Each structure stands twice: as C-alpha cells, then as structure tokens.
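Student: Give me the fold of what follows.
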Amino acid sequence: MEKRLKAMAQGLNRLMKYKKVSQNMIDFMRSTEVTANKKDSSYNQHMR
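Tutor: Down below sits the predicted model:
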C-alpha cells in the first residue's frame, strides 16, 4: 500500500509541473483517503 501511495503522489507532482496545469491553478489542496474492505481485507487508495 505504501508503494502505491508514493507512486500516486509522484504522479500528481509530475502533473503539477506541466506549464499548462500550473498556469491555470489558482490554489490546490491534496487529500489522501484509504478505505478498507473488511470482507476481503483489501485497501483502496484515493487522492483528491
């Protein structure tokens, strides 16, 4: 799970470095949500 969260954060950081993205951003807030499925002991990560 930790590797996936790190990869997601790196991808978002790469996206923010694009000129068109950075010029059109006024402000930005990132949040990370991890949900757990108790039935099959799996996790699902979301980055918003």
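
Student: switch to C-alpha atoms for all contacts and neighbour counts from now on
Tutor: Noted.

Student: Starting from the helix or strand residue 10 falls within, tell me the next helix or strand along the chain.
Tutor: If you go by DSSP states H and E, residue 10 is part of helix 2-16. Using DSSP H and E, the helix or strand that follows helix 2-16 in sequence is helix 19-23.

Student: Please give the structure of this sequence too, so both can be compared:
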Amino acid sequence: MMIPCSEKCLYEKDGLCDLKTVIPQSSTPTPDCPYFTERESKNKS
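Tutor: Now for the predicted structure:
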C-alpha cells in the first residue's frame, strides 16, 4: 500500500510513508497520521 507523506516525519521516504509495521501511536500525531514522529534535523549545532 502506498501512503503519501509530505510531513517531516521519521518514516517519510521519497514522499511516501516507509513504515513497514504497525507501531503504537505517537504522542504527537497529525490529523492525517497517527504514527507521525518528527525527524531530527541533520544540522544540529
């Protein structure tokens, strides 16, 4: 199943959700995705 993902989510890859298994819902879900987990910035100072 292909699920579009335009959020800055840990599971986003090439504009699609790359989550392969069901996991517990995140503590910060978005209205469209209960599994949203914000991706950490690669440019940490």
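
Student: Once they're superposed, tell me the TM-score.
Tutor: Once superposed, chain against chain, the TM-score is 0.26 (TM-score structural alignment, normalised by the length of structure 2); 24 aligned residues with a Cα RMSD of 3.3 Å.

Student: any residues touching the helix holding residue 10 of structure 1, and which ones?
Tutor: For helix 2-16 of structure 1, contacts defined as Cα atoms under 8 Å, 6 or more residues apart in numbering pick out 21, 22, 45, 47.

Student: and those residues, which two are the farthest apart?
Tutor: 22 and 45 (24.6 Å; Cα to Cα).

Student: sorry, back to before: identify, from the contacts of helix 2-16 of structure 1, the entry nearest to residue 32 of structure 1.
Tutor: residue 47 (4.6 Å).

Student: Please name the nearest non-neighbouring residue to the closest one.
Tutor: The shortest distance from residue 47 of structure 1 to any non-neighbouring residue, by Cα to Cα, 6 or more residues apart in numbering, is to residue 32 (4.6 Å).

Student: What about that neighbour, how many residues nearby?
Tutor: Residue 32 of structure 1 has 11 neighbours, counted by other Cα atoms under 10 Å.
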